[in-house]
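Participant: got a predicted structure here, sequence first:
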Amino acid sequence: MVEARHWPMPATPRPIVMVGTGGIVRDAHLPAYRKYGFTVAGLYDTDRDRAVALAGAWGIGTVFGSLGEAAAADAVFDIAAPPGAHDAILATLPRGATVLLQKPMGLDLAMATAIRQRCRDRGLIAAVNFQLRYSPMMLALANAVAQGRLGDLVEIEVHLNLVTPWHLFPHLKNDTRVEMVSHSIHYLDAIRAIAGDPAGVFARSFGHPQSKLADTRTTAMLDYGDTLRATLSINHHHDFGRRFQDASFRVEGTRGAAMLKLGLLLDYPAGEPDELWLAERGGDWAPVPLGGGWFPDAFAGPMANLQRFAAGEDAVLATHVEDAWKTMALVEAAYASNRAPMAPIPTEGPTL
């Protein structure tokens, strides 16, 4: 039987200090931490008024006056600042601190490498918040794959055709890289968690005439050899009503198949319920009860895994910065492919 599950909580949860108080903290981190019994000891943001307002709304008693003051707290640090600020913040934290970094791990592989080195140099126990792999639907899917319910994997397809309210993410306006490093990175990381590291990637990312962002549509294919086909088709601009909008993650094997509905992305951020359906060859499709969704439930997983790893309760930190760097390397390869020319189509046949 496939059981949907949440990551187990640490035996003795440590308090959390949030560095950054933007929309993702309000909509996902704080709801998840409250739901799963974590205590948020304080907030810090360069925009103090925003931090004070959020603290008031959530009954958090402490708003730190400086990053240094926040870093002095005896707590686990949840860094939800823009990725370009991560390295400088890490340099301020105590040596050996336990840290969760918001994804992405920098905006490119050079930033990711600097962050990884900073964590090594300061002995930080650090993970990146690639939370999709911790969602109830993905944990259940991983369980089914591990049990052999699907057999040998032959198909992984991520298909999005929907409307994303990019105005909710104003910090992306000036970025030269948007879609793959800020959105499809979730799927690339989740695919790595299920199937391991690919040997290569082909990718093309496109802008849109009605968007001022650098790129918001992506096609990608991962190289897993001759048997497993893994693809992404991502369009954030299907603004023609709900009927043909889609947010699905399909996995097929030699014995069975799985279909996931990423409900959060449909009418984001309100969303619809996530779904996971499984079918074994010759049998009917059956839904798997999930008991939660990507938002906010998945956000408890990285923090629980991090705290349990730091306490010696988990042997593996799934999104350790060393592993997260590999997801960033895959994204970097996708952007390198995006710049490479396609093979030209011959205009004439060979000379006879």
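Facilitator: That came in fine, so what should we check first? Residues are numbered from 1 along each chain as shown.
Participant: from now on I want contacts and neighbour counts done on CA atoms only, so please keep to that.
Facilitator: Fine.
Participant: what about the strands in the chain?
Facilitator: In the chain, the strands defined using DSSP state E lie at 16-19, 40-44, 76-79, 98-101, 125-128, 153-161, 200-206, 217-224, 228-235, 246-253, 256-261, 275-280, 286-287.
Participant: alongside the first one, take a look at this:
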Amino acid sequence: MTFDPKTLSQSWPLPSNPRPIVTFGAGSIVGDAHFPAYRKAGLPVAGLYDPDLAKAKALAEKWGVAAYASVEEAAGVDGAIFDLATPPAAHRAVLETLPEGAGVLIQKPMGADLTAATEILDICRRRHLKAAVNFQLRFAPMMLALKDAIAKGWLGEVVDFDAWLALDTPWSLWAFLKGLPRIEITMHSIHYLDLIRQLLGDPQGVHAKSIGHPSHEMAQTRTSAILDYGDRVRCALSINHDHRFGRKHQACEFRISGTEGAAYLQLGVNLNYPEGEPDILEIYPKGGDGWVSVPLEGKWFPDAFVGRMANLQRFVAGEDHELVSSVEDGWLTMALVEAAYQSSADPATPIAGRP
């Protein structure tokens, strides 16, 4: 059988009868990704709330939606799906205000640490919320296609996963990050750890080191990590957000190798952010004799946000039987993040001195 890249699935089916979306938060991610994605897919947005009412009104006016004066008013929209584009510390208070049994999408991370994630999980269980975490990278067209290619056997057994980032990330765009004790893994590489969990399953453990940079005060912006999958699978991440020496040798890419094929991906949104560059997926398929470019039907930003919300809406309506990245599964990603920070804080294996 000849590999045909056009047969790979790249999108998630839309809900038959989409519910109105109420968003909490008016940060840049809402205007840059959430609202463009929902409009592109025809998913209705009822309105938004932000404690900075002027900011909320400005964004609401731009998109032609309501600006609510309080959390309670926003939570009172009948039949809504609630979209929490809020900082980690704000999640719990909003979740306690939502109607019991509501459908809700919680911005990653699922709390600042595993303790907070456990509290959020408990709230969702107690209030019977149909809650998912916004690990939308799983829904990027290139990642849906990669997952489909692996499921169809075009790579054979996956035995190597490399993530390599050398970027100049403009951390100043996210003012709320300044002063936080955990940044790089919790706010960025968590996407990659979550995706790896989906593709490879849960690792046995992790070795990690995450550090800052002398040129700024952000807690961490550089991470090296090895995920332990035993003696058959090698998984490594090298993340550097402080490579400020021009575009020529910057990179944001994954290399996935199997026993019979391989895949290469470029995550374009992170290059020259926020303008971004194209996403790329190339596959060397089983039985092939070269790399095949997969024509992509969209990008991580904003298209992955369509699939993420579509799955939640379809699950609430009973059209999907699985809620991808549910809070139950999201907690396991948070546990991996916690283990990575613990590993980073622990001393490395000492090297023997000269005898």
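Facilitator: Arrived safely. These numbers were taken from a predicted model, which means no experiment stands behind them.
Participant: JSON lines please, covering the strands of structure 1 and showing distance to A114 of structure 1 and mean neighbour count.
Facilitator: What follows is those, written out as JSON lines (distance: least, CA to CA, whole Å; neighbours: other CA atoms under 10 Å):
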{"stretch": "strand 16-19", "distance to A114 of structure 1": "20", "mean neighbour count": "25"}
{"stretch": "strand 40-44", "distance to A114 of structure 1": "23", "mean neighbour count": "23"}
{"stretch": "strand 76-79", "distance to A114 of structure 1": "16", "mean neighbour count": "24"}
{"stretch": "strand 98-101", "distance to A114 of structure 1": "14", "mean neighbour count": "24"}
{"stretch": "strand 125-128", "distance to A114 of structure 1": "14", "mean neighbour count": "25"}
{"stretch": "strand 153-161", "distance to A114 of structure 1": "30", "mean neighbour count": "21"}
{"stretch": "strand 200-206", "distance to A114 of structure 1": "23", "mean neighbour count": "18"}
{"stretch": "strand 217-224", "distance to A114 of structure 1": "26", "mean neighbour count": "20"}
{"stretch": "strand 228-235", "distance to A114 of structure 1": "29", "mean neighbour count": "20"}
{"stretch": "strand 246-253", "distance to A114 of structure 1": "32", "mean neighbour count": "21"}
{"stretch": "strand 256-261", "distance to A114 of structure 1": "35", "mean neighbour count": "22"}
{"stretch": "strand 275-280", "distance to A114 of structure 1": "38", "mean neighbour count": "20"}
{"stretch": "strand 286-287", "distance to A114 of structure 1": "43", "mean neighbour count": "12"}
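Participant: got TSV for these, with distance to S337 of structure 1 too?
Facilitator: Listed next are the strands of structure 1 as TSV, based on distance: least, CA to CA, whole Å:
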stretch	distance to S337 of structure 1
strand 16-19	34
strand 40-44	39
strand 76-79	30
strand 98-101	27
strand 125-128	25
strand 153-161	19
strand 200-206	6
strand 217-224	9
strand 228-235	14
strand 246-253	23
strand 256-261	28
strand 275-280	32
strand 286-287	37
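Participant: list the buried residues of stretch 323-336 of structure 2.
Facilitator: Within stretch 323-336 of structure 2, the residues that count as buried by 16 or more other CA atoms under 10 Å are 323-336.
Participant: repeat for stretch 214-221 of structure 2
Facilitator: Within stretch 214-221 of structure 2, the residues that count as buried by 16+ other CA under 10 Å are M218, A219, Q220, T221.
Participant: L265 of structure 2 matches what in structure 1?
Facilitator: Superposed on structure 1 with TM-score structural alignment, L265 of structure 2 falls opposite L260.
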